[in-house]
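Peer 1: please find the sequence and the predicted model below.
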Amino acid sequence: MFNSFHLQAVEAFKKSEYVQAKTLFLQAISKNPEVPETYFFLGKTCFLSDEKEEAIFYLNQFIEITRNVTTQENRSHAFDLLGQCYAANNKNEEAVTYYFAAIENDLSCVSARHNLGLSYMRLAQDYLESHLENCFTLLKNAHIALSSALELCADNPMLLHTAASWHEQYIDLLKKLSKDKRIQEDISVNFMCSIHYYREALAHCKKDDLMLIKYNYRKSY
């Protein structure tokens, strides 16, 4: 049962008043420490306040409390947020494990599939100058994750933008491999794919999101 502190905290959270929301969620926990949703919202509040370590603590508390609850709808979201916390600290290998946990809890979790692709791309970038085979494998994994996300949500501009970026990153890898005709043709194909996804992103995004996508679209040329 939610107490008044929890309900007030949720209202503050909805208004993006995260400092007040955090205070109220902590008061709610002190009154009733057995309500899992309070830990989830507190973890999310800390995440949005860029307090990643605290977010990790409270999200793990939520996951622990709900470990035997098979119908808890926020578990997938909590694992996804945990992955984002680790990714923000450049711990992408750890992030990947949490994204898989999120997907395992909810196969339709587009955000986790998208973020999984992003972490694989960041890991691949680390190998671009040192180990091309690892880079290729990680980019292949990223492509699988992003493709599965696009199958579920083909009109999300952020996801489309990431798909375009994937093709650009793959071009960087191809340029390292060889300069023979087949590779050059593959580069051309991926360049056109990148342009296609940037155009799709532009077609679906809101006015406030146009600037970054337009910049990257022009940069591709």
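Peer 2: Everything's here; your move. Keep in mind the model is a prediction, meaning the values are calculated, not measured.
Peer 1: for the rest of this, base every contact and every neighbour count on C-alpha atoms.
Peer 2: Noted.
Peer 1: which strand or helix spans the residue nearest to the spatial centre of the chain?
Peer 2: Centroid-nearest residue in the chain: residue 115, 2.8 Å away (criterion: CA atoms, centre = their mean). Applying DSSP states H and E as the criterion places residue 115 in helix 110-127.
Peer 1: what's next to that helix, contact-wise?
Peer 2: Helix 110-127 is contacted from outside by 80, 84, 87, 92-93, 95-96, 99-100, 102-103, 134-139, 141-146, 148-149, 152-153, 159, 162, 166, 169, using CA atoms under 8 Å, 6 or more residues apart in numbering.
Peer 1: so residue 75 sits right up against residue 103, yeah?
Peer 2: No: in this structure, residue 75 is not within contact of residue 103 by CA atoms under 8 Å, at 10.1 Å.
Peer 1: report all helices and strands that the helix or strand residue 171 falls within contacts.
Peer 2: Assessed by DSSP H and E, residue 171 sits inside helix 157-177. Contacts defined by 3 or more CA pairs under 8 Å, 6 or more residues apart in numbering; DSSP states H and E place helix 157-177 against helix 110-127, helix 132-152, helix 181-204.
Peer 1: before we go on, here's another structure to hold up against the first:
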Amino acid sequence: MSEARRDELRANLADVRKRIEAACAAAGRSAEEITLVAVTKTFPASDVRLLSGLGLTDVAENRDQDAAPKAKACADLPLTWHFVGQLQTNKARSVAAYADVVQSVDRPRLVTALEKAVRDSGRTLRCLVQVSLDDEEGRGGVAPDGALALADMIAGADGLRLDGVMAVAPLGGDPAEAFARLAGIAADLRAAHPSATAISAGMSADLEPAIACGATHVRVGTALLGGRRAIVR
């Protein structure tokens, strides 16, 4: 593994952690409340190994065909794997075999498919309700007024654990306004499910307003790993 790449990732990781610390300080929060999730899509397993060696514990992927072999190649590492992309029901069994968390649960059929997959594998899968903060169907997410019903379904499913909510800021919109709306949805969900405290919001460009609005998880790709590149298998 390249020493130059290790140095690059170390510097990027330090910069992102400084941003998180500054955002937490401005919001009157502790940086220990924030889980940094590295979105490693399009990057090789070697980068995951380097990040793990630098102390990062959580990684995310958005395509099963890339995530499954990468998770297998890194199975010896102490990592929590998050699936954050739109998930087809026919991929539920594959994802349930390696993911610890599925952040993009957005419809009842997917809950049913994940429940069946986990039942077959014997694992417990942590799930977040992905909430749509815009009208872009291609980005996934349940409508805000359907979030609680979907959360109830997850909470009642065998082998699934409801952890909280996830969202992506609308394209061209105000992230602070969007994440404030998400915070309200998260509060309603916690009223019904007190243990579902996770709020996954904020990426490389908008992690600060997400933290100001209560995010517990930020999903960072470009700021950590650089511009997208082709995966080398």
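Peer 2: Structure received. Source: prediction; values computed, not measured.
Peer 1: got a TM-score for the two of them?
Peer 2: After superposition, the two chains reach a TM-score of 0.31 (TM-score structural alignment, normalised by the length of structure 1), with 122 aligned residues with a CA RMSD of 6.2 Å.
Peer 1: quick one: work out the angle between the helix holding residue 115 of structure 1 and helix 132-152.
Peer 2: If you take axes from the mean of the first three to the mean of the last three CA atoms, to 10 degrees, helix 110-127 of structure 1 sits at 160 degrees to helix 132-152.
Peer 1: just checking, residue 27 of structure 1 touches residue 8?
Peer 2: No: Residue 27 of structure 1 is beyond contact range of residue 8, at 10.5 Å (criterion: CA under 8 Å).
Peer 1: overlap in contacts, those two.
Peer 2: Residues touching both residue 27 of structure 1 and residue 8 (CA under 8 Å, 6+ apart): none.
Peer 1: now the angle from the helix holding residue 171 of structure 1 to helix 132-152?
Peer 2: Helix 157-177 of structure 1 runs at 160 degrees relative to helix 132-152, counting by the same axes, to 10 degrees.
Peer 1: residues making contact with helix 157-177 of structure 1?
Peer 2: 114, 118, 121, 125, 128, 132, 135-136, 139, 142-143, 146, 149-150, 154, 183, 186-187, 190-191, 193-198, 200-202, 204-205, 213.
Peer 1: pick the most buried one from the helices and strands packed on helix 157-177 of structure 1.
Peer 2: Stretch with highest mean neighbour count among these: helix 110-127 (a mean of 24; mean count of other CA atoms under 10 Å).
Peer 1: centre of the chain versus that helix, how much separation?
Peer 2: Centre-to-centre, helix 110-127 of structure 1 and its host chain are 8 Å apart (CA atoms, centre = their mean, to the nearest Å).
Peer 1: now swap in stretch 41-56 of structure 1 and tell me
Peer 2: Averaging C-alpha positions (CA atoms, centre = their mean) puts stretch 41-56 of structure 1 15 Å from its chain's average.
Peer 1: how about that stretch: buried residues?
Peer 2: Within stretch 41-56 of structure 1, the residues that count as buried by 16 or more other CA atoms under 10 Å are 41, 42, 43, 44, 45, 46, 47, 49, 52, 54, 55, 56.
Peer 1: hang on, residue 36 of structure 2 is in a helix, isn't it?
Peer 2: No: counting by DSSP: H, G, I helix; E, B strand; the rest coil, residue 36 of structure 2 falls outside a helix, being strand.
Peer 1: shouldn't it be in contact with residue 224?
Peer 2: No: using CA under 8 Å, residue 36 of structure 2 is not in contact with residue 224, being 10.4 Å away.
Peer 1: hmm, who's touching stretch 41-50 of structure 1?
Peer 2: Residues outside stretch 41-50 of structure 1 that contact it (CA under 8 Å, 6+ apart): 10, 13, 18, 21-22, 25-26, 52, 54-59, 81, 85.
Peer 1: swap the cut-off to 10 Å and go again
Peer 2: With contact meaning CA atoms under 10 Å, 6 or more residues apart in numbering, stretch 41-50 of structure 1 is reached by 6, 9-10, 13, 16-26, 29, 37-40, 51-62, 74, 77-78, 81-82, 84-85, 88.
Peer 1: any of those residues buried? List them.
Peer 2: Here, 16+ other CA under 10 Å leaves 6, 9-10, 13, 18, 21-22, 24-26, 29, 37-40, 52, 54-56, 58-62, 74, 77-78, 81-82, 84-85 buried among the contacts of stretch 41-50 of structure 1.
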